[in-house]
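Asker: Predicted model follows, preceded by the sequence.
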Amino acid sequence: MVLQLEEVSLRRDGKWILQNVNWKIEKGDHWVLFGLNGAGKTAILNLLNAEYFPTKGKVNVLGKEFGKTYLGEKLRRLIGFVSSSIQQKFYQVDNAFEIVLSGGFASIGLYETPTDEMREKAISLLKEMGCIDYANRNYGTLSQGEKQRVLIARALMADPALLILDEPTNGLDFIAREHLLESIEKIANKPDAPTIIYVTHHVEEILPVFNKTILLKAGQVFRAGNTDEMISSEILSQFFDLPVDVNWKNSRPSLSKLQMVEK
């Protein structure tokens, strides 16, 4: 078991942000966490990163129950996290190579001397993510897509058991988005791949490797299960309270609104 949320509810500032969330992730599955803005996706991610603790219920990640077990640095390194909030924390003058290396220490900035083995691994990851050509460029000069690639490489430095990608294609044009998705798909298809949670509100970003999907709506689980069943015209029309049509092509879905015919 990689992750288990049992009847999890979260109250912040007098408001229930999550209510009775149940979610179980087993090793070998890759999940999409799908929901519109304000659905509670960020709240769940904050729980998984132990920034929040549930008001009710249990959060168990990689065999550790949050709130009852000392998480420790070792466990935190087993959770790779890439998000726009983290992207803003890095030093603009550090180069891409240094950013990736810092992932081996789970630090913002490089304060320890990396081993030769760590340097070799960082170079390998930079190549794997297509970032080696700008390894020596300052982080602050990189484009949004380049930064995301570097941060994914950084997250992989500690060989995480769980990799969380929070809206990783935000701000990318179509070409940059597809190139990044291609890299993510390669990571997911590796035999030693971490379990991936891909957070999005764009149906067209759902790759074939994401075999499971959880639909989050207004802080509650709307449905969860196999992606090809969850991402369907019938279920998403109920989810959006709007008639929509889901079209699958090359194992990727696209979404369009159905035109209502006046009687």
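Answerer: Yes, it's here.

Asker: CA atoms for contacts and neighbours, from now on please.
Answerer: Will do.

Asker: Strands along the stretch 1-150 of the chain, start to end?
Answerer: Along the stretch 1-150 of the chain, counting by DSSP state E, counting those that start in this stretch, strands occupy 3-12, 15-25, 31-34, 56-61, 64-65, 79-82.

Asker: can you put the ones you listed in TSV and add mean neighbour count?
Answerer: Listed next are the strands of the stretch 1-150 of the chain as TSV, based on neighbours: other C-alpha atoms under 10 Å:
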stretch	mean neighbour count
strand 3-12	18
strand 15-25	17
strand 31-34	24
strand 56-61	20
strand 64-65	16
strand 79-82	24
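
Asker: show me where the stretch 51-200 of the chain has helices.
Answerer: Using DSSP state H, counting those that start in this stretch, the helices of the stretch 51-200 of the chain run over 72-77, 84-87, 96-102, 116-128, 144-156, 174-189.

Asker: Below is structure B, check it against A:
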Amino acid sequence: MTTAPVLQAQDVAVVRDGSTILSEVSLTVRTGEHWALLGPNGAGKTTLLALLGALVHPTRGTVEVLGHRLGRVDLRQLRSCVGHVNPRHDLRSARTVHDVVLTGVTNTLEPVPRWAPAPEQVALADRLIDLLGLGHRREARWPALSQGERGRTLIARALMPSPRLLLLDEPATGLDVAGREQLVERLDTLQRTYPDLASVLVTHHLEELPPGTTHVLLLRDGRALASGPVDEVLTSDQISKCFDHPVRLTRTEGRWAVTAHPAPRSRLR
């Protein structure tokens, strides 16, 4: 039996100050699917993720998140049911990794005064910290964390309410090769550990995609260029069209790589 969609966007458009950012984009995400939103800078990826995370309303079209249509539900309540990971987390105090993860329960930047987590919430935070490879950094403070450690901390934080949906907005931004590989490894572990979790990851680098990616939406100039199962969409031809540059796409042990594929030079006379 087909399960109800976790996310469904139908012919959505977003217009801001007279400029069209998204136009006629549709997307359906079901339980256990792991989508990637790919496209060049300015393609509309982050705007679409904001719609899917109930952060903004579409100008036209409909968006349903966890069975609730935007415009007919309290967005604040709906957002508390979605794990949204934004690497630009504006935390300014020197909280520990454990403290930051626990703020996922209250969905606040800082711990709520006079609030104390239940023992099962503390235990869950510890399990998630271990799952994201941060057990040795549990008491490390936010300013002392690397960019990669911060990103993995925020993923653990987003999982505290046990969401059915996880949204990741360019989680590998600013990471070196080691940080990126640690992130991809932990995302792959996460997908296998929570088989019913659906996720949507925004990136413009195919090397950042976990092996468990199941579906892809290619965006260009605010429109969907292609959408569907990963093996059908991630082709050299499609990626070349999306990024307006000839490339060759290869896949080894579940990971993708892109190399330049220049057009043949004309023969010299």
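Answerer: All right, it came through fine. In this text, all values refer to a predicted model and were calculated from it rather than measured experimentally.

Asker: still on that earlier bit, quickly compare the helices of the stretch 51-200 of structure 1 and say which is most buried.
Answerer: Among those, ranked by average contacts under mean count of other C-alpha atoms under 10 Å, first place goes to helix 96-102 (a mean of 26).

Asker: And it against structure 2, how far off on average?
Answerer: Compared with structure 2 after fitting, helix 96-102 of structure 1 deviates on average by 0.6 Å (mean C-alpha distance after the TM-score superposition for structure 1).

Asker: For the alignment partner in structure 2 of Ile79 of structure 1, which residues are in contact?
Answerer: The equivalent of Ile79 of structure 1 in structure 2 is Val82 (alignment by TM-score structural alignment). If you count contacts by C-alpha atoms under 8 Å, 6 or more residues apart in numbering, Val82 of structure 2 has them with 53, 158, 163-167.

Asker: ok, 10 Å please
Answerer: Taking C-alpha atoms under 10 Å, 6 or more residues apart in numbering, we find Val82 of structure 2 in contact with 52-54, 65-66, 158-159, 161-167.

Asker: Next, count neighbours for Asn95 of structure 1.
Answerer: When neighbours are counted by other C-alpha atoms under 10 Å, Asn95 of structure 1 registers 19.

Asker: How about Asp90 of structure 2?
Answerer: 8.

Asker: wait, it sits on Leu109?
Answerer: Yes - applying C-alpha atoms under 10 Å as the test, Asp90 of structure 2 and Leu109 come out as touching, 7.5 Å apart.

Asker: Now for the two: what residues contact both?
Answerer: By C-alpha under 10 Å, 6+ apart, no residue touches both Asp90 of structure 2 and Leu109.

Asker: and the gap between the spatially most central residue of structure 1 and Ala155 of structure 1?
Answerer: Closest to where the C-alpha atoms of structure 1 average out (C-alpha atoms, centre = their mean) is Leu165, at 2.0 Å. Using C-alpha to C-alpha, to the nearest Å, one gets 10 Å for the distance from Leu165 of structure 1 to Ala155 of structure 1.

Asker: Can you check which residues contact both of the two?
Answerer: 80-82.

Asker: circling back: quick one, which of the helices of the stretch 51-200 of structure 1 gets closest to Gly28 of structure 1.
Answerer: Closest approach to Gly28 of structure 1 among the helices of the stretch 51-200 of structure 1 (C-alpha to C-alpha): helix 174-189, 9.7 Å.

Asker: what sits up against that closest one?
Answerer: 28-30, 128-130, 144-146, 148-149, 152, 156, 163, 165, 168-172, 193-196, 198, 205-210.
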